[in-house]
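Colleague: coords please:
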Amino acid sequence: MNHPHDWSEGNTLTLLENGEMFFPAVFADIRAAREEVILETFIWLDDAIGRALREALLEAASHGASVDVTVDGHGSATLGKDFIKPLTDAGVRLHVFGPMPPKLGMQPNLLHRLHRKIVVVDQRIAHVGGINFSDAHMYYYGAESKQDYSVRVEGPAVDGIRAFCAEAIGASMNKRRSSLRRLMWRVPTDWMRPRASAQALFVTRDNDRHRHDIEAVYLMGLRSARRDIIIMNSYFFPSQRFLRAMRQAVQRGARLRLVLQGNPDKGYVKFAGQTLYDYLLDMGVEIWEYTERPSHAKVAVVDDAWATVGSSNLDPFSLSLNLEANLVIRDSAFNRALRASLEHLLRRHARRVERVEVARRHPLWRVWRWLAFHLLRYFPRLARLFPVKTSRVATIEQPHSDLGSGERRIGHVEESRD
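Modeller: Just a heads-up that it's a prediction; the model follows:
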């Protein structure tokens, strides 16, 4: 197994909660760019937030900055020619992951998506998290607005993040090349010790050399836990070894709170999570349902100084199919900030699932639960039976139609494995 990249020390990390904090920060950073902007996102929509991003990118380009944007061909398929043309006219390079025309009205390779959300500015600032560029992450969107997080990074960790993003689009790696040394598999004895400066570990998952890296760092955190764990995840259906690590943490005496969606934007999400409720409650896990609005969060805090924020859910899609990126953090101040946010949500906007509620289910529920559990458990293996093309990233020089139309008149195609 290939191991995650090495830790970097001396970083300044800022927790950004929801679009109200994230968008002003990231747009200000982009507008101030003078050298380079590299951005990856799953969803970019032509709405108020999407247009604000476009204006920030155009301003950066007007200052002479090199601008590269990579979007997912399915998640951002609604971007139109009129939206894209001002960007390409300004010299912005727009890359599309999975630029394949629809077949029978459906998108091919729907199960293999670019799900990362990363921004790197002038090789000195990075943003890593789970927030897409759309109005859906703002409170004004209404009852369906999403709860989510991102991290603003300054310091040595930016080198590795920038190197990864530049390599993904085939950009020059001459500036500030990162060595990306490998992490020793053995967990250090001081794994959970608070540090004077923030340590950060940028971890990605792909379908080639880094299939299990994000799951691996989650497992390392769980196995190191001694007192308290909070995991907030929007789509939760992990592997057997992840469930085993959760059980072992509880057996060591750690309090483990799992915060799932109580008001999901997709009905099947809650059903899938509930198939595990009996098992989780029996092992001593506290299950909380966040009920204020849909949760899009993919975060965790362990004891006093370990945390992670990113794009990866703990479900078969993120752990076995999608391209993901998380930042893992060892810093007591950051941990306190994220923990305080989660504790606030638990107090004000969540309900604890009691054992008696699950016990009252109709016997037929157990049949459906058993079927759903095994279907989701083996889903990644079944999905791998479908072929995935390796030529997956197209660079659009001039748009001739909307992204979702499946146009093939593109500038060039970079060979890439997902």
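Colleague: going forward, measure contacts and count neighbours with C-alpha atoms only.
Modeller: Noted.
Colleague: just give me the neighbour total for M106.
Modeller: Using other C-alpha atoms under 10 Å, M106 has 10 neighbouring residues.
Colleague: tell me which helix or strand comes right after the lengthiest strand in the chain.
Modeller: Across the chain, the longest stretch assigned as strand under DSSP state E is strand 8-17. Using DSSP states H and E, the helix or strand that follows strand 8-17 towards the C-terminus is helix 18-31.
Colleague: chain center to whichever helix or strand comes after that next one: distance?
Modeller: Under the assignment DSSP H and E, the closest C-terminal helix or strand after helix 18-31 is strand 36-41. In terms of C-alpha atoms, centre = their mean, to the nearest Å, the centre of strand 36-41 is found 15 Å from the chain centre.
Colleague: contact partners of the helix or strand just after strand 36-41?
Modeller: Downstream of strand 36-41, the first helix or strand assigned by DSSP H and E is helix 48-62. Applying C-alpha atoms under 8 Å, 6 or more residues apart in numbering, the contact partners of helix 48-62 are 23, 27-28, 30-34, 37, 44, 67, 87, 90-92, 133-135.
Colleague: likewise stretch 232-239?
Modeller: Here stretch 232-239 makes contact (C-alpha under 8 Å, 6+ apart) with 258-261, 269, 272-273, 276, 295-300, 313-316, 319, 376-377.
Colleague: so of those, which ones are in helices?
Modeller: 269, 272-273, 316, 319, 376-377 (DSSP state H).
Colleague: picking up where we left off before, for the longest strand of the chain, packing partners?
Modeller: Secondary-structure packing of strand 8-17 (3 or more C-alpha pairs under 8 Å, 6 or more residues apart in numbering; DSSP states H and E): strand 149-154, helix 157-168, strand 198-205, helix 332-349.
Colleague: check the offset of that strand from the chain's centre.
Modeller: From the chain centre to the centre of strand 8-17 is a distance of 17 Å (C-alpha atoms, centre = their mean).
Colleague: buried sites along it?
Modeller: By neighbour count on 16 or more other C-alpha atoms under 10 Å, the buried set for strand 8-17 is 8-9, 11-17.
Colleague: make a markdown table out of these and add distance to E415.
Modeller: Converted to a markdown table, the buried residues of strand 8-17 look like this (distance: C-alpha to C-alpha, whole Å):
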| residue | distance to E415 |
| --- | --- |
| S8 | 30 |
| E9 | 34 |
| N11 | 33 |
| T12 | 35 |
| L13 | 34 |
| T14 | 35 |
| L15 | 35 |
| L16 | 34 |
| E17 | 35 |
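Colleague: correct me, but E167 touches M173?
Modeller: Yes. Using C-alpha atoms under 8 Å, E167 is in contact with M173, at 7.3 Å.
Colleague: please provide the structure for the following sequence as well, for comparison with the first:
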Amino acid sequence: MRPRRSSRWVPGNQFRLLENGEEFFPRVFEAIAQARREVMLETFILFDDKIGRGLHAALLQAAHRGAQVHLLVDGFGSPDLPQPFVASLVEAGVHLRVFDPGRRLFGQRLNVLRRMHRKIVVVDGTLGFIGGINYSVDHVADFGPEAKQDYAVEVRGPIVAEMHRFVRAAVLPPEKHRLLQRASAPPPAGPADALFVTRDNHRHTSDIERHYRIALRAARERVVIANAYFFPGYRFVRELRRAAQRGVDVRLILQGQPDMPIVKTAAGLLYDHLLRAGVRIYEYCERPLHGKVALADDAWATVGSSNLDPLSLSLNLEANVVIRDRGFNATLYERLDHLMRRGCRQVEPAPRGAWEGLRLLRGYCVYHLLRWFPAWAGWLPRHRPTISLVGADPARPGPAGTR
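Modeller: Down below sits the predicted model:
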């Protein structure tokens, strides 16, 4: 069952920005451990390290207190959870499901396409969390220079009901989801209007990108995008250039110390084309950037799991919130401005020289090749991943489909 998502703004919400694991993990673990009725959690990565064990303990505490606990992990992102880790959850009554577990060939994972990349938590139908932070130790500073810079939000208010309905439908078998009563929306909690926006491989293939492009077209003063994996399609690049050319202060914060070298190489192919239009580019150099956040003017913002690359925009299952609130926008801008001033180097246009023509030709070719993206995604394998309940009878697999 795929719930319909509303395209209208939902008023009365409160958003709290959580920067990095130091702010995110304590809030999530506390909320889960204190759950009275239900915990619904989706994550791309869950590892058996000190962070994963912290989540494990909180889930067990909720289950032992009588809460219904549903955990969905991705089969590619969380492939090696040890048997004792899993068994203790299942024995406590946690409903652990794996999205497209896949099989290995000569030790290699082949199920690399169309991953469940969302990171969502809903507790008791009234408190939500969404963002880009996985449950692994590389999201806290004491991991060292490779610790990731990232963001999430804590959510209260009526928009949590939409998150709740979506995660229930994604995690629970259709027959069980249909039997559940529709929960009432939480009462208003703050001044923010919000949208819960997802991307899938069926009816919502471009929703997240579309909201970015709407914000770029509407921007009049400033746009700041901080995104870890940046290689968007032609229409997105065109809107960035058009915004800058009409006088909007457009800034990109991208990886300067990438976790994968190809990330910086791919983004760098667009630099000349964007810089020549007036877009300002900053590379974050203190540690790998993993954030997926943006703001426009003084009210619009988005936080979620979606990168701006082919995987997130055309293949993976993603979820963002879009927020319209001056207070939240100001807080996010303050954090990003601090990042740009203290941890980034601004990319300057390459000096003109003997290779100017070759560089311009390369930029022209890359830009126009992007016209084919994301249409090419339809050519890639479109299998229907399964969601398997761990500990269930293997003759009765979990529900199928990319939700």
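Colleague: that older thread, for the helices and strands packed on strand 8-17 of the first structure, which one sits closest to K389 of the first structure?
Modeller: Closest approach to K389 of the first structure among those is made by helix 157-168 (16.1 Å; C-alpha to C-alpha).
Colleague: that closest one aligns to what range in the second structure?
Modeller: Residues 159-170 of the second structure are matched to helix 157-168 of the first structure when aligned by TM-score structural alignment.
Colleague: average offset between the matching stretch and the first structure?
Modeller: Superposing on the first structure places stretch 159-170 of the second structure at an average distance of 0.4 Å from its equivalents, by mean C-alpha distance after the TM-score superposition for the first structure.
Colleague: name the SS class of the counterpart of P258 of the second structure in the first structure, please.
Modeller: By TM-score structural alignment, P258 of the second structure lines up with P264 in the first structure. For P264 of the first structure, the assignment made with DSSP: H, G, I helix; E, B strand; the rest coil gives coil.
Colleague: next up, the contacts around P264 of the first structure.
Modeller: 270, 293-295.
Colleague: export the helices and strands packed on strand 8-17 of the first structure to JSON lines and tack on distance to N233 of the first structure and mean neighbour count?
Modeller: Converted to JSON lines, those look like this (distance: least, C-alpha to C-alpha, whole Å; neighbours: other C-alpha atoms under 10 Å):
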{"stretch": "strand 149-154", "distance to N233 of the first structure": "11", "mean neighbour count": "23"}
{"stretch": "helix 157-168", "distance to N233 of the first structure": "23", "mean neighbour count": "21"}
{"stretch": "strand 198-205", "distance to N233 of the first structure": "17", "mean neighbour count": "24"}
{"stretch": "helix 332-349", "distance to N233 of the first structure": "12", "mean neighbour count": "16"}
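Colleague: what's the separation between A52 of the first structure and F83 of the first structure?
Modeller: Using C-alpha to C-alpha, to the nearest Å, A52 of the first structure is found at 12 Å from F83 of the first structure.
Colleague: for A337 of the first structure, same thing?
Modeller: Going from A337 of the first structure to F83 of the first structure by C-alpha to C-alpha gives 37 Å.
Colleague: can I assume L315 of the second structure is in contact with R114?
Modeller: Yes. Using C-alpha under 8 Å, L315 of the second structure is in contact with R114, at 4.7 Å.
Colleague: could you measure from the residue most central in space within the first structure over to E144 of the first structure?
Modeller: Centroid-nearest residue in the first structure, with C-alpha atoms, centre = their mean: S311, separated by 0.3 Å. According to C-alpha to C-alpha, S311 of the first structure and E144 of the first structure sit 19 Å apart.
Colleague: element containing the residue in the second structure that A394 of the first structure lines up against, please.
Modeller: When the second structure is aligned by TM-score structural alignment, A394 of the first structure is paired with S388. Using DSSP H and E, S388 of the second structure maps to strand 387-389.
Colleague: average offset between that strand and the first structure?
Modeller: After superposition onto the first structure, strand 387-389 of the second structure sits on average 0.8 Å from its aligned residues (mean C-alpha distance after the TM-score superposition for the first structure).
Colleague: now for that strand, which elements pack on it?
Modeller: The contact analysis (3+ C-alpha pairs under 8 Å, 6+ apart) places strand 387-389 of the second structure against strand 95-99.
Colleague: what range in the first structure does the strand it packs on sit on?
Modeller: Using TM-score structural alignment, strand 95-99 of the second structure lines up with residues 93-97 of the first structure.
Colleague: chain center to the matching stretch: distance?
Modeller: Centroid separation between stretch 93-97 of the first structure and its chain, computed with C-alpha atoms, centre = their mean, is 19 Å.
Colleague: who touches it?
Modeller: 67-73, 87-88, 113-114, 169, 392-397.
Colleague: what about that stretch, how far off from the second structure?
Modeller: Compared with the second structure after the fit, stretch 93-97 of the first structure shows a mean deviation of 0.7 Å (mean C-alpha distance after the TM-score superposition for the first structure).
Colleague: what range does stretch 10-21 of the first structure cover in the second structure?
Modeller: With TM-score structural alignment as the criterion, stretch 10-21 of the first structure aligns to 12-23.
Colleague: with the first structure superposed, average distance for that stretch?
Modeller: Comparison of stretch 12-23 of the second structure with the first structure after fitting gives an average deviation of 0.5 Å (mean C-alpha distance after the TM-score superposition for the first structure).
Colleague: that stretch: how far from the chain's middle?
Modeller: Between the centre of stretch 12-23 of the second structure and the centre of its host chain there is 14 Å, according to C-alpha atoms, centre = their mean.
Colleague: cool, and stretch 46-64 of the second structure?
Modeller: How far stretch 46-64 of the second structure lies from its chain's middle: 21 Å, per C-alpha atoms, centre = their mean.
Colleague: so it corresponds to what in the first structure?
Modeller: The alignment of stretch 46-64 of the second structure onto the first structure (TM-score structural alignment) covers residues 44-62.
Colleague: then stretch 198-211 of the second structure?
Modeller: Going by TM-score structural alignment, stretch 198-211 of the second structure lines up with residues 204-217 of the first structure.
Colleague: and what of stretch 308-321 of the second structure?
Modeller: With TM-score structural alignment applied, stretch 308-321 of the second structure matches the range 314-327 in the first structure.
Colleague: which residues sit against that stretch?
Modeller: Contacts of stretch 314-327 of the first structure from elsewhere in the structure, counted by C-alpha under 8 Å, 6+ apart, are 111-118, 128-129, 151, 200-207, 211-212, 214-215, 233, 235-239, 308-313, 376-377, 379-380, 418.
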